[in-house]
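Asker: missing the sequence, but the structure's below:
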């Protein structure tokens, strides 16, 4: 059977696919393999998880969600999805500080690729990790905690260091949010970009570089009827204007639990678009936001023919070596493209050239063509933990400059 990613644009080349059912079985498999990679929920759009060796899928490993109320942490198995985890945390009175727009994705895969939600004061999903366990090249189990010298390199690692088996995440008290959709944000309003993005716990702009709407997630009611010259949506909205909003989380300012408002999409519906799309995302220092967005609006006529929608989000800095947010408060400019690689790639290259002056970093799980320089600290860690390149593939060799 041919194995592809969620979108179907990437076919895996593994000689064998394994579904270990225990940690011991996984350790034996890794120790015996000449080349191995782990596959999460398959929501990457490039070859980050590919291998010509053994592909490991952890979907048959024991389920693991262990809440430590005293420490305000949770230990989860790598296979766990946010959709599975979030309601259990809420029931126990806890929350994660942030979630991605899709709750269907696995914790380990999201963390390894630097995936994020949105919020000026909220960091990426990976920044919530306080402990990580992984099976290294010789089958050993390596445990690292925040404060350990190698920890900042092991969290966002694109699978280059080993197979992650569990993560420990920081928790916050459970909370409620209200979600508003505001329509008609003008390009002139980019002069107030900072104020707009800090107007809620989580804020997203959805634009085709002509028309822009705002997804505003707040703890308090929105009292201003003329908020930045916009009008309130008169009903639920989908980020893609032509799509019905049935799959979207509750809007119209109705309060709800954090895990039913932070994502854009409901966990009990299939993911947005059902794979009929390609995705790219470039992460820039926040100080460049308004100028970078104006540059994209200027080439909007070139972008729109292959664009379904673009989302702009804000993410706080972290200290993880391979994170796109390492040492810099950032914005993410995300592109949901039509599913036509030949048509999309020239436009993606144009977007990358346009944003090149603004210090872009790619999302490691999405399409990009320009490789940033890999931090020397991460290169040294990968060579030390995996000297023979057991976890290497074409993606990591490009990343590490090999």
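Answerer: Received it, and whenever you're ready, just let me know what you need. Since we're looking at a predicted model, the values are computed, not measured.
Asker: going by C-alpha atoms from here, please, whenever you check contacts or count neighbours.
Answerer: OK.
Asker: and residue 6, how many neighbours does it have?
Answerer: 17 (other C-alpha atoms under 10 Å).
Asker: with the one 10 residues further on instead?
Answerer: A count of nearby residues for residue 16, using other C-alpha under 10 Å, gives 12.
Asker: putting a second one here so we can go through both:
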């Protein structure tokens, strides 16, 4: 979506009545996702400013989906009928310092929440690379930060409020709802409209990050665990060429006392701030060179104040068991000449196991292999099956909100709790109000 379109749409969403379709688009413009690669199938976009208005819309329409910050690259949030926006439901509802939880409206972004928590002396355990995504959207698809001991962003959800297909309000919590809660957190938009989320929080902390350049791939083979465990959050960026990792970003808590060394497993300490794609300016990247700063201004790769209106790229991501990480990396590296012409950069990062049924990290500490592609779907679509074939021995699970070509049968076989999840969907949405083409093809196909 063009910046002017993004601003027009935002303006209309702030002022229009709840039951009027909202677009703010010119006649020749269509509603698109953040990257501009996906065009939504309807311009019937409604806003809700309160729980009551959400219930009203849910009861009114037989088919609808929630449209968040539009950072998905596929049709997981699409509808041919009606879309609902919670853009104005973006407030912090309550902070419980004793229980160490914060309750927020679903559409609050991490960029909004993080400075608030810092001002109160608290923090989140981790953050994604970009801070402008919404809390609800990130948790619904098990988006993640990085770190061998850090679960994805969904793992700190301790409670949620959801409007079912009947317009009823249900509240779920980790303490009282057991399996139902573990099924509902990563819900893929299938259960209803999430309106509030409660998150676990921790005391605030400071982070510093150092970047190293040109890590030999041979060192990764021999010392993978030592490398990815060298900081609180570690990211490896590579273009898969020259038998090396281009950049290693090591983010450490200041309290851990980590210090820079001139050489890190053969990689050299950077002498200036770097972008993950070295040729690009690091102006909007979070501070490096070991300069301490608050958690929310170091854990993302990009600054909180940097909210791109669009990103001309495509993204794919696959999760494999961490025990197979080196094998999986070497399998992909064999495809380097097929991948590189269409690639901006890849990122490798670790995520701890969790117990959330539809999470790609369910019951397995994982390595995420992320691809930021040039916006050429025709070419990328040819490469993805090659990648998926190489990762098949490791039963790779794709990120739900990114691009993949795995068959429904293969995808479903990799989620042992899928049938139980579908039973819960049937309870919350017996007539498929929140079903769409994506869910039909991936979950029910």
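Answerer: Happy to help now that I have it. None of these values were measured; they are calculated from a predicted model.
Asker: which residue in structure 1 lines up with residue 98 of structure 2?
Answerer: In structure 1, the residue matched to residue 98 of structure 2 (TM-score structural alignment) is residue 70.
Asker: distance check, that match against residue 140 of structure 1.
Answerer: Note on residue 70 of structure 1: its distance to residue 140 of structure 1, by C-alpha to C-alpha, to the nearest Å, is 30 Å.
Asker: neighbour-wise, which of these two wins?
Answerer: residue 140 (14 against 6).
Asker: residues in contact with the more buried one?
Answerer: Residue 140 of structure 1 is in contact with residue 27, counting by C-alpha atoms under 8 Å, 6 or more residues apart in numbering.
Asker: counterpart of it in structure 2?
Answerer: Aligned by TM-score structural alignment, residue 140 of structure 1 pairs with residue 168 of structure 2.
Asker: I'd say residue 75 of structure 1 and residue 85 touch.
Answerer: No: with contact defined as C-alpha atoms under 8 Å, residue 75 of structure 1 and residue 85 do not form a contacting pair (10.3 Å).
Asker: contacts for stretch 124-135 of structure 1, please.
Answerer: Here stretch 124-135 of structure 1 has contacts from 27, 30, 96-100, 110-112, 114-118, 141-146, 154-156, 162-171, 315-316, 318, 320, 325, using C-alpha under 8 Å, 6+ apart.
Asker: just the ones in strands from the residues you listed, please.
Answerer: 141-145, 163-170, 315 (DSSP state E).
Asker: just the buried ones among these, please.
Answerer: Buried residues within these, defined by neighbour count using 16 or more other C-alpha atoms under 10 Å: 141, 143-145, 163-170, 315.
Asker: can I get these in JSON lines including distance to residue 286 of structure 1?
Answerer: Shown next, in JSON lines, are those (distance: C-alpha to C-alpha, whole Å):
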{"residue": "141", "distance to residue 286 of structure 1": "38"}
{"residue": "143", "distance to residue 286 of structure 1": "34"}
{"residue": "144", "distance to residue 286 of structure 1": "31"}
{"residue": "145", "distance to residue 286 of structure 1": "29"}
{"residue": "163", "distance to residue 286 of structure 1": "33"}
{"residue": "164", "distance to residue 286 of structure 1": "31"}
{"residue": "165", "distance to residue 286 of structure 1": "33"}
{"residue": "166", "distance to residue 286 of structure 1": "32"}
{"residue": "167", "distance to residue 286 of structure 1": "29"}
{"residue": "168", "distance to residue 286 of structure 1": "29"}
{"residue": "169", "distance to residue 286 of structure 1": "26"}
{"residue": "170", "distance to residue 286 of structure 1": "25"}
{"residue": "315", "distance to residue 286 of structure 1": "8"}
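Asker: list just the nearest of those to residue 60 of structure 1.
Answerer: Nearest to residue 60 of structure 1, judged by C-alpha to C-alpha, of those is residue 165 at 12.1 Å.
Asker: for the counterpart of that closest one in structure 2, what are its contacts?
Answerer: In structure 2, residue 165 of structure 1 lines up with residue 195, judged by TM-score structural alignment. Neighbouring residues of residue 195 of structure 2 by C-alpha under 8 Å, 6+ apart: 51, 89, 105-107, 160-163.
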